[in-house]
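Visitor: output the structure for:
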Amino acid sequence: MTYADIILLSGSGLLAGAINALAGGGTIFTFSALVAVGLPAVTANATSAVSVLPGQIASTTAYRREIVASFRRLLPFSIISAIGGVAGSLLLLNTDEGAFRALVPFLILFATILFMSAPYIATFGEKLAACRTTDGVGPFATALQGLVAVYGGYFGAGMGIMMLASLSLTEGRDFHALNAAKNWLACIMQGLAVVVFILSGAVDYSAVVIVASASILGGWGSVVVGRLVPQRVIRWFVIATGLALSSWYFIQ
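Guide: As a prediction, the model looks like this:
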């Protein structure tokens, strides 16, 4: 690994850590940087998932009280998220490298469109929450969460936005309840996916050390970034980068 590679991976980790803490979408940066330094696409995706997991766990611990309070209600979602996360990771590992590389521009474009649509998805979720007739987890919400979990284990970028719709059916409009549930379930699906990736040997640990360390620093520095840069600017930066990267991969 060259000094240029280290700088690129460190920069992507810093960006991902800060952006994940403020708006989400940081996986686009870490995955693309790992591919740029020469890792195969499947290995890059697995390595990126391992690298961002510590930040995901840290975010989840901040909501431990809310998670404990709603644990019984979230149990069906937790189970389906575990199953979907493992299924998605196994699907990734069994995808041919060439086939996955061909999917990359579509996956990044899809994640970018999700990010662009986040306000509309949140509004849709609020409408679902207003229409719900029970505090339990129904079959539609469970099936929707299952699809999100498979996607989360397979690629992951934008899965939090997708969960705004499924979780509104159980958590209603409470911001902290939604965030707590989203972080908890993301930890489950990505945590188990990471276990599968590690056991399969599909992880580049030298890259993990660099990206994960930088991501943690980026998360800490997000407070400063959030004060200096308006969230709208951050959102459009992520969107513009996602569109540019997907276009680049389509050309390649």
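
Visitor: from now on I want contacts and neighbour counts done on CA atoms only, so please keep to that.
Guide: Will do.

Visitor: where along the stretch 151-252 of the chain do the strands fall?
Guide: Per DSSP state E, counting those that start in this stretch, the stretch 151-252 of the chain carries no strands over any range.

Visitor: quick one more, to check against the first:
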Amino acid sequence: MSAAHYLLLVVAGFGAGLVGFVTGLASIISYPALLAVGLTPVAANVTNTVAMVAVGVGGTANSLRELTEMGPRLWRWAAVSGVGGLVGALILLWAPAGSFETVVPYLVAVASLALLLQPRIRKLAGGKEFPVLYPAALGVVAIYGGYFGAGAGVIFLALTLICTGLSVWRATILKSFLLGIANLVAAIAFSMSGEVNWGAAAAMALGALLGGWCGPPAVKVIPPTVLRIAVALAGFGLAGWLALK
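Guide: Just a heads-up that it's a prediction; the model follows:
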């Protein structure tokens, strides 16, 4: 790759990091950028997963206090996300190509609809939390995150807002952290596959680290309802794009 390609990946990484933290849609920027510089779809997918670990690192580094305030349950959720990320990575490496991608647009669309209806769903639930359902569903979403990842942040956010009493602000921080854990474990598995383009991953990770760092301050100034609706609408757009491509 040329110097211009690496510069493109740094810039795309920053955009993916910032957009990914705020909306959970990092891959809509990062994945096409990796394809644009000549990577194959599989190589772009695994390289993207490795690079996007940096979003979680940057975001977590700038929101440690809020995360630690969640207590011991945070580490239980992190363990579930890690196991799910590993399972998803193994599915990608061993399963036939395209075996899971057909259902992805529907998953993202359902999550986006859930985000739009989240206040009503929480009202119907009587404001209750779901300490058993949440980690179980979290594991399933983490499997998807380790497998493909596009739109996984939207699904994480919708699940968290519906199953817990966390605010949009805290749910966004948690989403970035848990998705980062799933990506990290999947990235370790992918690093042994020989498919990762390490130069491209490093360039994109540099931008993604900076973008993730800028994410928490950006989310903090966006009105919660505006953020929730914006992420939902972007999710519908991503679902449509995934269905057509």
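
Visitor: can you tell me the centre-most residue of the second structure?
Guide: In the second structure, the residue lying closest to the centroid (C-alpha atoms, centre = their mean) is Gly153, at 3.6 Å.

Visitor: distance-wise, check it relative to Gly56 of the second structure.
Guide: As for Gly153 of the second structure, its distance to Gly56 of the second structure is 11 Å (criterion: C-alpha to C-alpha, to the nearest Å).

Visitor: which residues are in contact with each of those two?
Guide: Common contact partners of Gly153 of the second structure and Gly56 (C-alpha atoms under 8 Å, 6 or more residues apart in numbering): Ser176, Leu179.

Visitor: what about Glu66 of the first structure, which helix or strand?
Guide: helix 64-69 (DSSP states H and E).

Visitor: which outside residues touch the next helix or strand after that helix?
Guide: Going down the chain from helix 64-69 of the first structure, the next helix or strand is helix 71-93, by DSSP H and E. Contacts of helix 71-93 of the first structure with the rest of the structure, by C-alpha under 8 Å, 6+ apart, involve 42, 100, 135-137, 142, 145-155, 170, 181, 185-186, 188-190, 192-194, 196-197.

Visitor: okay, now Ala118 of the first structure: neighbour count?
Guide: 17 (other C-alpha atoms under 10 Å).

Visitor: what do you get for Leu178 of the first structure?
Guide: With neighbours defined by other C-alpha under 10 Å, the count for Leu178 of the first structure comes to 20.

Visitor: so it makes contact with Ser166?
Guide: No - Leu178 of the first structure lies out of contact with Ser166 (C-alpha atoms under 8 Å); the separation is 10.0 Å.

Visitor: dump the residue contacts of the residue nearest to Leu8 of the second structure when sequence neighbours are not counted.
Guide: Spatial nearest neighbour of Leu8 of the second structure, excluding adjacent residues (C-alpha to C-alpha, 6 or more residues apart in numbering): Ala33 at 7.6 Å. Residues in contact with Ala33 of the second structure, defined by C-alpha under 8 Å, 6+ apart, are Leu8, Leu9, Ala12.

Visitor: and Ala33 of the second structure, helix, strand or coil?
Guide: Under the three-state scheme (DSSP: H, G, I helix; E, B strand; the rest coil), Ala33 of the second structure adopts helix.

Visitor: that one matches what in the first structure?
Guide: Aligning on TM-score structural alignment places Ala33 of the second structure opposite Ala33 in the first structure.

Visitor: now do the same contact list for the closest residue to Gly235 of the second structure other than its chain neighbours.
Guide: Nearest in space to Gly235 of the second structure, with sequence neighbours left out and distances taken as C-alpha to C-alpha, 6+ apart, is Ser112 at 5.4 Å. Residues in contact with Ser112 of the second structure, defined by C-alpha under 8 Å, 6+ apart, are Val154, Ile155, Ala158, Val231, Ala232, Leu233, Gly235, Phe236.

Visitor: just Ala111 of the first structure next, same as before
Guide: Applying C-alpha under 8 Å, 6+ apart to Ala111 of the first structure gives the contacts Gly25, Ala157, Gly158, Gly242.

Visitor: now do 10 Å
Guide: 25, 27-28, 105, 117, 155-159, 161-162, 239, 242-243, 246 (C-alpha atoms under 10 Å, 6 or more residues apart in numbering).

Visitor: cool, and Val223 of the first structure?
Guide: Contacts of Val223 of the first structure by C-alpha under 10 Å, 6+ apart are Ala18, Ala21, Leu22.

Visitor: returning to what we had before: from the contacts of helix 71-93 of the first structure, which would you call buried?
Guide: With burial judged by 16 or more other C-alpha atoms under 10 Å, the buried subset of the contacts of helix 71-93 of the first structure is 42, 100, 137, 142, 145-155, 170, 181, 185-186, 188-190, 192-194, 196-197.

Visitor: three-state assignment of the residue sitting furthest away from the middle of the first structure?
Guide: Distance from the C-alpha centroid of the first structure, by C-alpha atoms, centre = their mean, peaks at Thr133 (29.7 Å). Classification of Thr133 of the first structure using three-state DSSP returns coil.
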